Structure formats: C-alpha cells, structure tokens
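[1] One predicted model, sequence on top.
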Amino acid sequence: MASLLNAINVKRKMLFEFEGAPYVCLDSDISTPTARGGQTLVRLKMRNLLNNAVFDKTFKAEDRFPEPDVVFVPASYLYSDADGSHFLDQESFETHTLTEAMLGDALDWLIEGTMLQIRKYNGNPIGLQLPQFVELDVKYTEPAVKGDSSSGSVTKDATLETGRVVRVPLFIKEGEKIKLTTETGEFAGRV
C-alpha cells in the first residue's frame, strides 16, 4: 500500500494524488487559526500532471493524499513531427511519443540530444521533467550600441536556436552559447 501524505506536509514541487490524478504542488500556504478550536488550513496551488490545469484548493491540515505512482525515466529528445515529439528512453531504449498538450512550452528549451526525464504515471508517459539549465545558441540579437545602458535598459531580446525569444545582457552576441533556467527562462550565464 502506498504511503499517505498529510496536507500540512505538502511542500513546493512535491507530488501527490488527489481524486485519482497526480498533482505537483506549485505553492503551499498554511493558515493557523487565532481562535481556540479553529482548524489549521492548507491552501495548495497545484498542477494536474495529466492535463496541466492549475488551480488553488484549500484542505484541512490532517487531510491525507496517497503518493502517486509517478516515476522519472532518463531520456533524450530525438525530434518532433506531425505525430508529436519523440524521446528515447535511456533505460529500455524504447521510443516514447508525447503530444503537444503533454509538453507545454518544453520544446522552447529542447534541441536534438537534450537529456531530460520523462514523467510516467502508472507506466504511461504523461510529461517531461526538464533539466534545471539548458545551453542554447543565440541565433539573432541586435548588436549593442554604445550608450544603450544610459536608458536604464541593460538587456535586449535574443532569438535562440529553438525560436524562443529571451532577454539577455547587452554584451551577448549572435553565435554565442548561453545558459538559461528552464523554470523562468532567465539568462544564467555564458558557456
């Protein structure tokens, strides 16, 4: 039997099962009552891992959730076509195809050969766990002009090899490889 998790112990990025579906906690807020006899409540901002719906729900502190049968399998990105995006499972060497709905904006960070993890629920692929950082080439960016920083703007737009547009410091040039965080899309440094 899977272990149960109390609502008060659910923290950011933890997985739990609610109403027969796997969820990930995006944020947790505990409110303790000021009056005697009041119940401690836990407000969870949570994402359904099957359909990516995000919503807030309030639970009693003692509400319990089973741990979902979610496993993370190492994989590499192969390619995308009309059928979906294809990934090679690094353990079984099977090819898994994920739909656009399962991926969200993940393709903005993926180039051929990118290592990541496929999220499987009850043995079936349901989504991806991207690496924390990715390294991508800058395909296009305006050259920095002397005096640009005087306007207070110290960043500019850069188009990456995947087509995603991000904000980068003025000193970044076309053709450079940069490191970005996949969670926020922020510039994390040069490579």
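    Yes, it's here. As the structure is a prediction and not an experimental result, all values here were calculated from the model. Numbers count the residues shown, from 1 in each chain.

[2] alpha carbons only for contacts and neighbour counts from here, please
    Will do.

[3] how about V70, what does it touch?
    Applying Cα atoms under 8 Å, 6 or more residues apart in numbering, we find V70 in contact with P22, R119, K120, Y121, N122, G123.

[4] what about versus this one:
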Amino acid sequence: MIEVGDLRKGMIILVDGEPYRVIDVNKHHMAMGRGIIRTKLKSVKTGLVRDQNFNSGDKVEEADLTFKPAQYLYKDGDHYYFMCLDDYEQYSLSEEELEDAKWYLVENMELNLVFLEGQVIGVQLPNVVTLKVVETEPAFKGDTVSGSGKPAILETGLRITVPFFVEAGEYVKVDTRTGEYVERA
C-alpha cells in the first residue's frame, strides 16, 4: 500500500482492482481541513482517462510490476521494437503506450521493459540519456547576460532549452524525468 501523497507521475496503481497509470497529480489544501489529492489516471488495459480525487492520508495499492532488462531495436511505423536481454524475446509497443518515452529512445539503448500480469505495458528509462543536437541557433557574443538559453531540436525530435554555448552536432545529456538539459556529454 502506498499513501496518495506519495503518488508520482508514471506510477502504476490499482483502483477498484484495475491497473491505472498516474498521468497527473495535484495537491490541494482546504482551510481548516484535510487536503485533497486530485489525480488524472489512465487505464492500462483500455486507455480511458478518468479523474479521481483522494483524501489526504488515503492509501492505494501499487500494481505488482515485473522489470526485464531489454534493448531498443528500431521503430517501424508507429510501433517500437524491443528485445529482452535474458531470453532474446522481442516485444513491440505503440506510440500511445510509450507516451513521452519515445522522445528519449536511441537505437541499441538499454532500458527495462515493464510487465504487468505477463503483458508488456511500458518502458523504464535510465534517468539520463545522451542525445545529439541536430538544430539550434548560433551563439552571439554577449548572449550569456540573459542567462536563460536557446531552443534546440535533438535527434529524436525532442525540443529542449540548452545553454548558449551548445552548438549543433554536439551531444548533450537530458534528464528523462523532467525533459531538461543536464550537461554537455
């Protein structure tokens, strides 16, 4: 059992015996009362999205997940193909099932496949991945004063903000949990 205050985006929980992926979590505090945890949940089986409110202090059951080491092979149409490293079994996931993880997948990358009741339901990415900068604006002298950054497009199509000194063709490390630039690789 896990307390609803500890719910995070991407977790798989059981609500009324059905597995749901947490899409969004917001905490609201009432004056002179207990807080409310508002969540947006997506059914793992049907893909339907529902809003669910919990009282602060409630507990929900975490789904019994299995993780297997795997390697990302290739993309064909809107399906992504993976191979388990222990038994060389191949699995495919659609773009819908991968959600935002598709922006961090590079061929031959090692990750974990997530299984629920023998069915693959998603991937668990490493916390940081290295991606190539394909397109970004050139840096100009004096740009460092503003301190914000400039937009860049990475090899997977992901758009992030990078520091002014990063140029096209360089590799950068990106945090897969937040989608933000970490450092130059």
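    Yep, it's here. As the structure is a prediction and not an experimental result, all values here were calculated from the model.

[5] closest to F72 of structure 1 among the contacts of V70 of structure 1?
    Nearest to F72 of structure 1 out of those is R119 (Cα to Cα; 4.7 Å).

[6] tally of neighbours for that closest one?
    For R119 of structure 1, the count of nearby residues is 20 (other Cα atoms under 10 Å).

[7] Identify the residue of structure 2 aligned to it.
    By TM-score structural alignment, R119 of structure 1 lines up with V114 in structure 2.

[8] before we move on, what SS does its match have?
    For V114 of structure 2, the assignment made with DSSP: H, G, I helix; E, B strand; the rest coil gives strand.

[9] Over to D87 of structure 2?
    Following three-state DSSP, D87 of structure 2 is assigned to coil.

[10] Counterpart of it over in structure 1?
    Under the alignment defined by TM-score structural alignment, D87 of structure 2 corresponds to S92 in structure 1.

[11] mapped onto structure 2, which of the contacts of V70 of structure 1 hold?
    Contacts conserved in structure 2 for those, counting by both residues aligned by TM-score structural alignment, their matches' Cα atoms under 8 Å: R119, K120, Y121, N122.

[12] Mind checking which of those residues are buried?
    Buried by 16 or more other Cα atoms under 10 Å: R119, K120, Y121, out of the kept ones among the contacts of V70 of structure 1.

[13] Reformat the contacts of V70 of structure 1 as TSV; add distance to A61 of structure 1.
    Output for the contacts of V70 of structure 1, formatted as TSV (distance: Cα to Cα, whole Å):
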residue	distance to A61 of structure 1
P22	19
R119	28
K120	28
Y121	26
N122	27
G123	31
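
[14] out of the residues you listed, who's nearest T155 of structure 1?
    Nearest to T155 of structure 1, judged by Cα to Cα, of the contacts of V70 of structure 1 is R119 at 34.7 Å.

[15] D69 is in contact with the closest one, correct?
    No - distance between R119 of structure 1 and D69: 10.2 Å, which falls outside the contact criterion (Cα atoms under 8 Å).

[16] rewinding a little: can you name the residues that contact the match of R119 of structure 1?
    V114 of structure 2 touches L65, T66, F67, K68, V120, I121, G122, V123, Q124, counting by Cα under 8 Å, 6+ apart.

[17] Ok, V133 of structure 2 next?
    Taking Cα under 8 Å, 6+ apart as the test, what V133 of structure 2 contacts is A152, I153, L154, E155, E167, A168, G169, E170, Y171, V172.

[18] In contact with S76 of structure 1: list those residues for me.
    With Cα under 8 Å, 6+ apart, S76 of structure 1 has these contacts: F87, L88, D89, Q90, E112, G113, T114, M115, L116, Q117.

[19] right, and out of those, which lies closest to T40 of structure 1?
    Looking across the contacts of S76 of structure 1 and measuring by Cα to Cα, the closest to T40 of structure 1 is Q117, at 36.0 Å.

[20] To which secondary structure element type does the nearest residue to the closest one once chain neighbours are set aside belong?
    Using Cα to Cα, 6 or more residues apart in numbering and skipping the chain neighbours, the partner closest in space to Q117 of structure 1 is P74 (4.4 Å). Under three-state DSSP, P74 of structure 1 falls in the strand class.
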